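> Sequence and predicted model, in that order:
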Amino acid sequence: MTALPTLREQLDAHGLAAKKSFGQHFLLDLNVTRKIVRLAGPFEGRAVIEVGPGPGGLTRALLESDAGRVVLVEKDPRFVPLLAELDDGSGRLTIVEGDALNVREDRLVEGPAHLVSNLPYNVGTALLIKWLTGPWLPHALTLMFQKEVAERIVAAPGDDAYGRLAVISQAVCEARLVMHLPAAAFTPPPKVASAVVHLIPRADRPERTLLKALERVTAAAFGQRRKMLRSSLKQLGGADLCESAGISPEDRAEVIDLDGFLRLARASIGAEAPTKPAEVGAALTRRKRS
């Protein structure tokens, strides 16, 4: 790695600049990228997936680490030749040109893997939800977001930032904010500060059916967060649903903790239970008589 040109020299040599449409802001300080990789590790030989590597500042730090394979997913084809210059022929580096929202991660790596990325601002939340709720869940995630999004991920009940993203993230993972970065750390500087969140999947994370129910409940509750739950959850059962879950129908979403939302999600699954055959027969009989 020491023989490589600097990141700025590589960008200049390839005539590359950030594209606003891709939400690109480059992190060129290798001291910073090495710190992020230390916070993400140790990797102990496991594979690491990096989304949106751009010129490869974080990639260089990953290749210096104890990671096994380093798999890059880059949507912007302009950076593929530049990233290929980081390949030392050892077989550790794989470059995939494509949109991370459509990529099947289980086809990129085998066994436990880490996700370490400076995510494009315009798709960061969508990618996180994909990884948290999809069929493939990494061994750990260390991800950079704009500061506002990072704070939403780790927020607690009663915080201004507390919402659906916090509940879903914390239902699946233990989440910690581990690093702040000012806008000046990036090229070009964004209009907002950034932060790194480290997420470790919980052993007791919800199974798929409960997680889908949790998504529905939180979407309804926080979609009308200033209303009482009896109103915001009306389509899912309203006051009856709240009482089944041991939640006051007069409460608002912003004060309900993770356990409360999980109880609401379980109760909503029960409320959607299929009607018993005997009840179906009785209903049909009533229709015929009428």
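Thanks, I have the structure now.
> CA only for contacts and neighbour counts going forward, please
OK.
> what ranges do the helices span in the stretch 51-200 of the chain?
Applying DSSP state H, counting those that start in this stretch to the stretch 51-200 of the chain gives helices spanning 57-64, 80-84, 124-133, 147-154, 164-172.
> hold the first one in mind and look at this next one:
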Amino acid sequence: MSQQVKPKKALGQHFLTDLDIARRIAATLDDYKGLPVMEVGPGMGVLTQFLMAEGHDISVAEIDGESVDYLRSHFPELEGRIIDCDFLKLDLAQTYPDGQPFCVIGNYPYNISSQIFFHVLDYRNQVKCCSGMLQREVAERLAAPAGTKTRGILSVMLQAWYDVEYLFTVQPGVFNPPPKVQSGVIRMRRNDVTDLGCDERLFKTVVKTAFGQRRKTLRNSLRGLLPAGTGADELPMGQMRPEQLTVGQFVELTNFISSLRAPKQ
């Protein structure tokens, strides 16, 4: 594919030029061909072409006007399916109304990849699979199991609702311009969880507060969430650090804190 769109640093654009890798990324959705697909930041359509070749019902969200013009002229079959806007501001429940399930894929801009996954999380009851490429360090964090140093807020928040796999690493040389870091491809499949079994808003607060001071033990980092007069020493798993906890242990911790905060009868 000839280079006709200039990569824009402000948009975090690094255009994939290796067709075999693009084909492999498209193949991450092979098990979901019955569902519509939203591609984020298609650029010049290197991934789009393989998704269409596999028969996916695809729409694309692209913020770069030059890329939109390129797609319209080179992919006439996308007529009416190019959404010229910022994916982070897109109401996906309107794009896929009535709770329609769909998938998300992309070569995600590195500078906003975490925000993209938080946005996907807001539509977790509809997004059955989310896959694609992002900075390797972030990709590894999303898939990091309990007990690993790379585990973070997004690891726990996503793994509460998705089974996350790190699939393969991509070297910088297959992009224009080459990024200064390696890339990683992940796939997230929606799990069977419909209810965490705790106050979800408090769960999010507990996770964010714990990782906000990740070098501290939970006894110290979560002290501020406890009611006045409550000793942090009675906190279960209080001697542990946040990266050591599974999703289930964070749920247990949330329920314990919730019970302390509940009005006494």
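Arrived safely, thanks for sending. Predicted model, so just to flag it, every value in this text is computed and none were measured.
> Got a TM-score for the two of them?
Overlay of the two chains. TM-score (TM-score structural alignment, normalised by the length of the second structure): 0.90; 261 aligned residues with a CA RMSD of 2.3 Å.
> how about the helices of the stretch 51-200 of the first structure, which one is nearest Leu101 of the first structure?
helix 124-133 (6.2 Å; CA to CA).
> distance from that closest one to the second structure after superposition?
Following the fit onto the second structure, the mean deviation recorded for helix 124-133 of the first structure is 1.2 Å by mean CA distance after the TM-score superposition for the first structure.
> start and end residues in the first structure for stretch 145-158 of the second structure, please.
Alignment of stretch 145-158 of the second structure against the first structure: residues 156-169, by TM-score structural alignment.
> can you tell me which residue is nearest the centre of the second structure?
Note on the second structure: the residue nearest the mean C-alpha position is Phe117, at 2.5 Å, using CA atoms, centre = their mean.
> can you count the residues close to the aligned residue in the first structure for Gly55 of the second structure?
Counting by TM-score structural alignment, Gly55 of the second structure corresponds to Asp66 in the first structure. Asp66 of the first structure has 15 neighbours, counted by other CA atoms under 10 Å.
> just to revisit the earlier point, so how far is the match of stretch 145-158 of the second structure from its chain's centroid?
Mean-position distance between stretch 156-169 of the first structure and its chain equals 14 Å (CA atoms, centre = their mean, to the nearest Å).
> roughly how far apart are Arg230 of the first structure and Leu241 of the first structure?
According to CA to CA, to the nearest Å, Arg230 of the first structure and Leu241 of the first structure sit 8 Å apart.
> Can you find the partner of Phe175 of the second structure in the first structure?
Phe175 of the second structure maps onto Phe186 of the first structure when the alignment is built from TM-score structural alignment.
> so who does its match touch?
The contact partners of Phe186 of the first structure, by CA atoms under 8 Å, 6 or more residues apart in numbering, come to His25, Phe26, Leu27, Leu28.
> before we move on, back to that, if I pick the match of Gly55 of the second structure, what's in contact with it?
Pro42, Phe43, Glu44, Gly45.
> Please report the number of neighbouring residues for the last one.
Neighbouring residues of Gly45 of the first structure were enumerated by other CA under 10 Å; the total is 12.
> That one and Ala61 of the first structure: what is the separation?
Using CA to CA, Gly45 of the first structure is found at 15 Å from Ala61 of the first structure.
> The third one too?
When CA to CA is applied, the distance between Glu44 of the first structure and Ala61 of the first structure equals 15 Å.
> more neighbours, the two?
When Glu44 of the first structure and Ala61 are compared on other CA under 10 Å, the one with more neighbours turns out to be Ala61, at 20 against 10.
> nearest spatial neighbour of that one, skipping sequence neighbours?
Arg34 (5.1 Å; CA to CA, 6 or more residues apart in numbering).
> The one you found pairs with which position in the second structure?
Using TM-score structural alignment, Arg34 of the first structure pairs with Arg23 in the second structure.
> is it fair to say that match lies in a helix?
Yes. Looking at Arg23 of the second structure with DSSP: H, G, I helix; E, B strand; the rest coil, it is inside a helix.
> Isn't it up against Phe50?
Yes. Using CA atoms under 8 Å, Arg23 of the second structure is in contact with Phe50, at 5.9 Å.
> can you map out the strands along the second structure?
With strands called from DSSP state E, the second structure shows them at 15-16, 37-40, 58-61, 82-83, 102-107, 127-135, 162-170, 175-176, 183-190.
> out of those strands, nearest to Val68 of the second structure?
Using CA to CA, those put strand 82-83 closest to Val68 of the second structure, at 7.4 Å.
> helices or strands up against that closest one?
strand 58-61 (3 or more CA pairs under 8 Å, 6 or more residues apart in numbering; DSSP states H and E).
> so where's the longest helix in the first structure?
Taking DSSP state H as the criterion, the first structure has its longest helix at helix 208-223.
> other SSEs contacting it?
Checked by 3+ CA pairs under 8 Å, 6+ apart, helix 208-223 of the first structure has helix 124-133, helix 164-172, helix 229-232, helix 258-271 packed alongside it.
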